[in-house]
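# Predicted structure and sequence below. I'll ask about it afterward.
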Amino acid sequence: MTLTPDSTVPPVPAALNFRTVDVRGRHLSLAELRAAVPRAQAGTMADAEGKVQDIISAVRSRGFAALSELALAFDGVEQTNPRVPAEALHAALADLDPAVRAALEESIRRARRFADGHRPANVDVEMGDGAVVSQNWVPVARVGLYVPGGLAVYPSSVVMNVVPALAAGVESIALASPPQKDFDGLPHPTILAAACLLGIDEVYAIGGAQAIAAFAYGIPARGADLGDAAGIDPVDVVTGPGNIFVATAKRLVKGVVGIDSEAGTTEIAILADATAQPAFVAADLISQAEHDPKAASVLITDSETLAAAVRIELDRQAAATKHSARVREALSGPQSGVVLVNDIDQGIAACDAYAAEHLEIMTADAPRVAARIRNAGAIFVGDYSPVSLGDYCAGSNHVLPTSGTAAFSSGLNVTTFLRAIQVVNYTRSALEQVSGHIVSLSGAEDLPAHGDAVTARFAAGA
């Protein structure tokens, strides 16, 4: 092509800086492995915490007024009442693309089947004649479910939040999603349609940390002179994924309410060996990188040859994908890269140190390797179980712990919305059989009144 003086050449994308962490030949402790694997830069969460604390304080002290100010500041939306009208929910469902509705219905069907399948049963244990201890699973009364907005639309997150709450038997469900300037200040219509499809009618156009605060502490009703809005009742549990501000808000309100986990910016780790398909590995790394420039994509492998082939595929596929700039930024960030390990054993140790939200296993005998993993939000086994499957239609839940918290917390599931209540039912004779032990132990702990509370039941005339 001949260029004239007025011609312009499209900018050439910068080369991917998909960095390498080489731990081969080193016998690293768990702490050293945790420090070695790619992570977001330190301080990011601390920076968010101060901002989130200010948001929570504003919502607690000024209610709807603060929500309106935050909607304008963060979403560019003028808002008087964040409650989504019922007619908007029904209109969104009526206008939903039939293909999208069919996909949502199939996702709901599979998620319900999985949720119903792992609802725990009540248990009665007989300790002796007339001595029964039970564990009963009881749903919380009210939950607040958060569905993110921003760079993408997440009707699938409506499904993932709502279905296990319904399976648990929760009676009061509220849902929040950020207001969208392009949709008259309401959440995206596909979000509203998914909520309506699932029978959720309490929906709020509230985004970010302010939604978490509104659910945790509630919002007082506002009179007609100030816009006439019914209050938002506080909830017992808050769930749902989001960015670092949402995850930080959930951590800060934990204890006031229950939370599922710190489901922040998405991450994927892939444990792969020389048998893996480079094109598949790259496609899956990119699939999560397109969520957010801060998304983490990590390859853990003992094969330099595979790592080199994946780099080539990342360059090729990243250039062709719709959100190329976002993907390239995520793959080039400090939170992404290749970890070269000695062998699969060290690879498994690195996976457990990383504790990924999503962990794919693309190795020889992948099921056996997957069975050895201890820390992950969800594990995807083999070439035909990509994270995208779990995001939409596997039946599993995609609201999962991030930032290493999978080492001690679980993904969203039915038990997130249940409490295990222990019930003790002893007869007089059953208590009498253990009364001596109770007296002995209460004396050993210097709490004699504990023993007296038992012996009083067997005193003369009792």
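Okay, I see it.
# use CA for all of it now, contacts and neighbours both
Fine.
# how about the strands of the stretch 1-150 of the chain, start to end?
Assigned by DSSP state E, counting those that start in this stretch, the stretch 1-150 of the chain shows strands spanning 20-22, 123-128, 131-139, 142-146.
# between those, which gets nearest to Y392?
strand 142-146 (17.1 Å; Cα to Cα).
# can you tell me which residues contact the residue lying closest to L192 once chain neighbours are set aside?
Once flanking residues are discounted, L192 sits nearest to L89: 5.3 Å by Cα to Cα, 6 or more residues apart in numbering. Going by Cα atoms under 8 Å, 6 or more residues apart in numbering, L89 touches 189, 192-193, 195-196, 201.
# swap in G347?
Neighbouring residues of G347 by Cα under 8 Å, 6+ apart: 271, 300-302, 341.
# So how do I select the buried members of the residues you listed in ChimeraX?
Only the buried members of the contacts of G347 enter the following ChimeraX selection, criterion being 16 or more other Cα atoms under 10 Å:
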select :271,300,301,302,341
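# Okay, one more to line up with it:
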Amino acid sequence: MKRYINPSPAQWSEILERPLFNAADLAGRVQSILDEIKAEGEPAVRKFTEKFDGVALDKLAASTDEINEAVKLTDPKLKAAIETAAANIHRFHAQQKSVLTKVETSPGVVCWQKAVAIDKVGLYIPGGSAPLFSTVLMLALPAKIAGCKEIVLCTPPNKEGKINPAILFAAQLVGVTKIFKLGGVQAIGAMAYGAGDIPKVNKIFGPGNQYVMAAKQLISISDVAIDMPAGPSEVAVMADGTANAAFIASDLLSQAEHGPDSQVVLVSNSEKLVDEVEVELEKQLKELSRAEIAVKALGNSVAIVLNTEAEMIDMINEYAPEHLIISMNNYLDVAEKIVNAGSVFLGNYTPESAGDYASGTNHTLPTNGWARSFSGVNLDSFTRKITFQEISKEGIQKLGPVIEVMAAAEELDAHKNAVTLRLTEIKEQ
């Protein structure tokens, strides 16, 4: 990790620059694949699956027999862990249901809002070197709680044309309705446009590599909604002299092992702690199966020492991390001043991996600074809000003149007339 001691605020933006991720560089190649899928449907999807995943499939859908076999193959301890995590995630997201409240905004004028589930949602689950069965829980459970009628899951097959058993176990556990052996751009295109048995969905969720991210951004322009713009994963750690260096190193490495383009940031007011963390990083790297990936990610990463807590808070709010760990003595006070972050982990005993798996919060979060304007996935992500209003005769008599004045000022005569006709009719009764 590069180290900076008391850099000036003018330098922060450059120091905190993310690894280059430019979907525009891939747009031409990805768009040509999407265009072919839109025009040809399933034959194009099969073609690209064979080309990119190296497997020719007889059937794209996962069969009931395959799902049942996956349930048998999944280790009982892993099943129990997934079930516990699912219960926590369900509990947290279920309490996000909105309560319908009618408001009388003025006498005789009643307004309310109702949450309505998105009918068809598509979930993309990476299945390469790290098959993310945990993401199945994070996306399918809120979709189910929200009331989505169709939950379509796409995940890439291996060279034998099979899906990771844990992904299939998690999918059947939480109520996914259709599962397809599809990865990459072809999966996003199939769900965006429909292809054979793969239905066109209304919104697509889930992480992926740079090609998947580029595909999601392109289809979101005019075809299908997506969860959020996203890029490589990231974590920032705020720490003072009371923090545990070994814990911090483990948190930094847990994010660095996601991919070579991930980024980790350590912000501290203690240079001694940064020294200790560097020692722990070297020590723990030797024990990691994905050490080579983590080392590359650490090349994108920085440790910054600042004089004051206020500067640390300002820097984090400028960076707007996907994940933020606050390992400080007064972490609750510091947390109150954080306004830009996807998900926050408080104290020495709250690792970021808890949120990735089992605490209950969602791990599908805005990256690349999008936490300044986007929330992570939550129950609202799977719903639309429809507003209603009901106005009585008495209500329109009171509110009508206000509407007439405003419509006339905007020179929208028909708007005014829609009120005037009603007021006239009431007067003539």
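Thanks, I have the structure now. Because the structure is predicted, anything quoted here is derived from the model rather than measured.
# What TM-score do the two superposed chains give?
Here the superposed chains carry a TM-score of 0.95, computed using TM-score structural alignment, normalised by the length of the second structure; 426 aligned residues with a Cα RMSD of 1.7 Å.
# if we can go back for a sec, go through the contacts of L89 of the first structure and name the one nearest A355 of the first structure.
The closest of the contacts of L89 of the first structure, once distances to A355 of the first structure are taken by Cα to Cα, is A195, at 31.4 Å.
# which SSE is the equivalent of that closest one over in the second structure in?
The alignment partner of A195 of the first structure in the second structure, by TM-score structural alignment, is A171. Assigned by DSSP states H and E, A171 of the second structure belongs to helix 165-174.
# what does that helix rub up against?
Identification of contacts with helix 165-174 of the second structure by Cα under 8 Å, 6+ apart yields 67, 69-71, 73-74, 79, 82, 86, 131-134, 136-137, 140-141, 144.
# Now for A62 of the second structure: which residues touch it?
178-181.
# Any figure for the gap between the residue nearest to L192 of the first structure and I200 of the first structure?
9 Å (Cα to Cα, to the nearest Å).
# what's the residue closest to the geometric middle of the second structure?
Centroid-nearest residue in the second structure, with Cα atoms, centre = their mean: T364, separated by 3.0 Å.
# and the gap between the counterpart of that residue in the first structure and A325 of the first structure?
Mapped onto the first structure by TM-score structural alignment, T364 of the second structure lines up with V399. Shown here: V399 of the first structure relative to A325 of the first structure, a distance of 25 Å by Cα to Cα.
# one step back: of the contacts of helix 165-174 of the second structure, which belong to helices?
67, 69-71, 73, 79, 82, 86, 133-134, 136-137, 140-141, 144 (DSSP state H).
# could you flag which of those residues are buried?
Neighbour-count burial (16+ other Cα under 10 Å) applied to those gives 67, 70-71, 79, 82, 86, 133-134, 136-137, 140-141, 144.
# just the residues you listed now: which is nearest D119 of the second structure?
For these, the nearest to D119 of the second structure is K144 (10.8 Å; Cα to Cα).
# Residue in the first structure paired with that closest one?
The alignment partner of K144 of the second structure in the first structure, by TM-score structural alignment, is L166.
# try T424 of the second structure
Checking TM-score structural alignment: T424 of the second structure goes with A459.
# which residue lines up with M328 of the second structure in the first structure?
With TM-score structural alignment as the criterion, M328 of the second structure matches T363.
# Quick check: that match touching I270?
No. Between T363 of the first structure and I270 there is no contact under Cα atoms under 8 Å: 9.7 Å.
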